[in-house]
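# Provided below for reference: sequence and predicted model.
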Amino acid sequence: MALFENLLYALDGTSGILTITLNRPTKLNALNAATIEDIRHAMQEALDDAQVRGIILTGSGEKAFVAGADIAELAGLNEITGRRAAERGQEAFCLIEESPKPVIAAVNGFALGGGCELAMACHMRVASENARFGQPEVNLGLIPGYGGTQRLTQLIDKGKALELMLTGDQIKADEALRLGLVNHVVPAAELLPFCQQLLGRILTKAPLAVGLVIDCVNAAFDQERHGFQAEANAFSRCCGSEDFREGTTAFLEKRPAVFKGN
C-alpha cells in the first residue's frame, strides 16, 4: 500500500470498506495540488485492490470535510497552469464518479469550493447536521474548476445551482437535503456509522450489477454516450453473469444469494 502525505487510507478487511480521510486539519483539509494527487493515487489503488469493495470519503476533524482549495496556491496560477490544475482535479474526481465500487461522501462540516465538488463526485452524500455547502469561487474571481458547474447542475435545479454559484452563498445541511444535494443528514456522532451501514447494505448486492448501475446513471449525463443503449448493453451483460444465475436461483430457492462479482 502506498503512503500518502495528505490523507489516511484505512481498509477494513472484514467488510471490504475503505475509508479515505483527507488529513490536513490545520488547513481545514483544503485541497492543494499534492492532495489532489493523493486522491488520484488512492482511488487508483482502491480500484486495483480486489479487497476494496466500497469506499467512504471524509475529512479529519469536526470542522471541515474540505473547506475549499488552498488559496495561497491558487493565487499563483496563470492561464496555462490554471487549465492544468483544473484538468488534474477533474481527472481525480472522475475516478471517483466513474468507480464501479460505490463511493459515499461522509461530509463533516464545511464542504466549500473544491470540497463541495469532491463530495458531488461521490455517488452519494451523507451530511452531519453541522455541514455547510457552497461554491464561493466567484468571491475570488474564479469559477468552480473541478466539475462543480456540471455536477451541481445535475444534482439540483438549474436555477438554484446558478444562484449558489453566482452569489457564492453557503447552505446548511437541511437545505442541501431539501434541494437533493445530499441523501441524508445525521448527527455528527452517527455520521461514519450511518455511512458504514448504508454502504454495507449496498455491498450485499451483486458487485457487477452495482458497478453497471453506476455506469448507466453516469451515461445519462454523458453527451458522447446513449444512456438507453448503455442500459440495454449492461442488462445483457448481467444476464450472462454468474451473479445473475446465483441471484435468480437463490430467490427461487428462498435463500440468501452469495455473489462473487462475475
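Thanks, I have it.
# going forward, measure contacts and count neighbours with C-alpha atoms only.
OK.
# Tell me the buried residues in the single longest helix found in the chain?
In the chain, taking DSSP state H as the definition, the longest helix is helix 79-97. Neighbour-count burial for helix 79-97 flags 85, 88, 89, 90, 91, 92, 93, 94, 95, 96, 97 (criterion: 16 or more other C-alpha atoms under 10 Å).
# elements contacting it?
If you count contacts as 3 or more C-alpha pairs under 8 Å, 6 or more residues apart in numbering; DSSP states H and E, helix 79-97 packs onto helix 33-48, helix 114-121.
# can you tell me which of those comes nearest to residue 146?
Closest approach to residue 146 among the helices and strands packed on helix 79-97 (C-alpha to C-alpha): helix 114-121, 6.3 Å.
# Show me what the closest one packs onto, helices and strands only.
Applying 3+ C-alpha pairs under 8 Å, 6+ apart, we find helix 114-121 packed against strand 64-66, helix 79-97, helix 148-155.
# Among the buried residues of helix 79-97, which one lies nearest to residue 190?
If you rank the buried residues of helix 79-97 by distance to residue 190 using C-alpha to C-alpha, residue 96 comes first, at 23.8 Å.
# Does the closest one touch residue 122 like I think?
Yes - look at residue 96 against residue 122 with C-alpha atoms under 8 Å: they come within range, at 6.0 Å.
# residues shared between the contacts of those two?
residue 103 (C-alpha atoms under 8 Å, 6 or more residues apart in numbering).
# want to compare, so here's the second one:
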Amino acid sequence: MTLLDKDGVHVTADGEVATVTLTNAAKRNAQTPAMWRALAEAGRVLPGAIRVVVLRGEGTSFSAGLDRRAFEPEGIEGELSFLELARGSDEDLDAAIAEFQQAFTWWRRPDLVSIAAVQGHAIGAGFQLALACDLRVCADDARFAMRETSLGLVPDLAGTHPLVGLVGPARALEICATGRSVHADEAERIGLANLVVTPDQLDGAVADLTAALLAAPRNAVVETKALLAGATARSYDEQRAAERAAQTRRLRDLAGLGD
C-alpha cells in the first residue's frame, strides 16, 4: 500500500513493515528542503501497526548529500536559498533549521525500529540520514563522509548525537573535521554499520533482520529499546531501577494483569 509519493520520497506499508525510498536516483538522491518536508510527513502517515521502517535509496547511492543548488544565489526553484536564509533573523534561521531537522528526528521513535539500507554514497546529509535510523545494514561499496566542515559549516541535521554515541567523541571529531571517507569495512569495525554484505545481498540481509525484529513481541522490543536508549543518561543504579520497572510491566502483561 502506498502511503506517500512526493518530492523524491516514496512510502509503502506492508503489514507491520514500512519502506521509505529516496527516488531521485538521477542525482544520487541529493536532498532538498522539499524532500525533507516529505520525509517528515512520512513519519506522520505511518499506520499504528508499523513496527519496522526500512529506509533505502534508489540507484547506486543511498544519498550523496544536499543538493548544492541550495547554496547558489538563485537557490532551488520554489525555495529560499541558504544564502537568503542567512540574511534573516536569528529566530527565523533557527526555525528554518528546526523544520529541516524534523526529517531526521522521528526515525528513533520508541514504537518502531528503523533500518537504513546503505549502498554507495552516504555523504553529509545522507550520512546524517543513515545515522537517524536505529540500525544500518551496508553494502560493501558504502562510503560515509561528513563534508559539512570542509564547506565552512557544521553537521546540523541531528547527526552529531548518534555519531558520538556510536564511535565516541574523539573519532567523531576526526571524521567530521577531516571530512574523510569511512568505507564499509571500517564502518562495521567502529560501530557505524551493524552488518556489511555484498550489494546483491543487501535486500536479503535487510529482510532477514526485519524478520528477526518482528519475531519478538512488540511490547518487549519497545521496552528494551527504551531501556537501551536511556542507559547512558542514567547512573548504574538508576538503570537497574529502570530495568526492574520495565520487567514488572512485562511480567504483569504476560500474566494478563496489565492496564
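On my side now, so go ahead. Quantities reported herein were computed from a predicted structural model and do not represent experimental measurements.
# Greatest separation within the buried residues of helix 79-97 of the first structure: which pair is it?
Of all pairs in the buried residues of helix 79-97 of the first structure, the most separated under C-alpha to C-alpha is 85 and 97 at 18.4 Å.
# what's the residue nearest the centre of the second structure in contact with, if anything?
Centroid-nearest residue in the second structure, with C-alpha atoms, centre = their mean: residue 132, separated by 2.4 Å. Shown in contact with residue 132 of the second structure (C-alpha under 8 Å, 6+ apart): 104, 105, 107, 108, 158, 159, 162.
# Residue in the first structure paired with it?
Here residue 132 of the second structure is matched to residue 121 in the first structure, going by TM-score structural alignment.
# hang on, residue 55 of the second structure in a strand?
Yes - applying DSSP: H, G, I helix; E, B strand; the rest coil, one finds residue 55 of the second structure inside a strand.
# how many neighbours does it have?
Residues lying near residue 55 of the second structure (other C-alpha atoms under 10 Å) number 22.
# okay but it is in contact with residue 119, surely?
No - if you go by C-alpha under 8 Å, residue 55 of the second structure and residue 119 don't touch, sitting 11.3 Å apart.
# Residue 187 of the first structure matches what in the second structure?
Checking TM-score structural alignment: residue 187 of the first structure goes with residue 198.
# next one: residue 210 of the first structure
Residue correspondence to the second structure (TM-score structural alignment): residue 210 of the first structure is matched to residue 221.
# What separation is there between that match and residue 117 of the second structure?
Distance of residue 221 of the second structure to residue 117 of the second structure, given as C-alpha to C-alpha, to the nearest Å: 21 Å.
# The two - which one has more neighbours?
residue 117 (25 against 19).
# Provide a list of residues in contact with that one.
Going by C-alpha under 8 Å, 6+ apart, residue 117 of the second structure touches 54, 55, 56, 57, 62, 136, 137, 138, 139, 202, 203, 206.
# Could you save these as TSV and add columns showing distance to residue 189 of the second structure?
Supplementary listing: the contacts of residue 117 of the second structure in TSV, determined by distance: C-alpha to C-alpha, whole Å:
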residue	distance to residue 189 of the second structure
54	22
55	22
56	22
57	23
62	20
136	13
137	13
138	12
139	14
202	18
203	21
206	19
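# which one of these sits closest to residue 171 of the second structure?
residue 136 (18.3 Å).
# Verify the assumption that that closest one is located in a strand.
Yes - the assignment for residue 136 of the second structure by three-state DSSP puts it in a strand.
# And residue 87 of the first structure? What does it align with in the second structure?
In the second structure, residue 87 of the first structure lands on residue 98 (TM-score structural alignment).
# Look up how far residue 156 of the second structure lies from that match.
From residue 98 of the second structure to residue 156 of the second structure the distance is 9 Å (C-alpha to C-alpha).
# Please enumerate the shared neighbours of the two.
Common neighbours of residue 98 of the second structure and residue 156 (C-alpha under 8 Å, 6+ apart) do not exist.
# for the first structure, what spans make up the strands?
7-12, 17-22, 54-59, 64-66, 103-107, 110-112, 124-128, 132-134, 170-172, 184-186 (DSSP state E).
# Mind checking the ones you listed for the one nearest to residue 221 of the first structure?
Counting by C-alpha to C-alpha, residue 221 of the first structure lies closest to strand 124-128 out of the strands of the first structure; the figure is 16.1 Å.
# Relative to the second structure, what is the average displacement of the closest one?
On superposition with the second structure, the mean distance recorded for strand 124-128 of the first structure (mean C-alpha distance after the TM-score superposition for the first structure) is 0.5 Å.
# helices or strands up against that strand?
Here strand 124-128 of the first structure is seen to pack against strand 103-107, strand 184-186, helix 191-202 when contacts are counted using 3+ C-alpha pairs under 8 Å, 6+ apart.
# one step back: looking at the strands of the first structure, which is buried most?
strand 64-66 (a mean of 31; mean count of other C-alpha atoms under 10 Å).
# Can you lay out the contacts of residue 132 of the second structure as CSV showing distance to residue 44 of the second structure?
Shown next, in CSV, are these (distance: C-alpha to C-alpha, whole Å):
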residue, distance to residue 44 of the second structure
104, 13
105, 12
107, 11
108, 13
158, 18
159, 21
162, 22
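# Between the residues you listed, which sits nearest residue 47 of the second structure?
residue 107 (14.2 Å).
# Show the contacting residues for that closest one.
Contacts of residue 107 of the second structure (C-alpha under 8 Å, 6+ apart): 43, 113, 114, 132, 133, 134.
# Residue in the first structure paired with it?
Under the alignment (TM-score structural alignment), residue 107 of the second structure pairs with residue 96 in the first structure.
# got it, and residue 185 of the second structure?
So, by TM-score structural alignment, residue 185 of the second structure is matched to residue 174.
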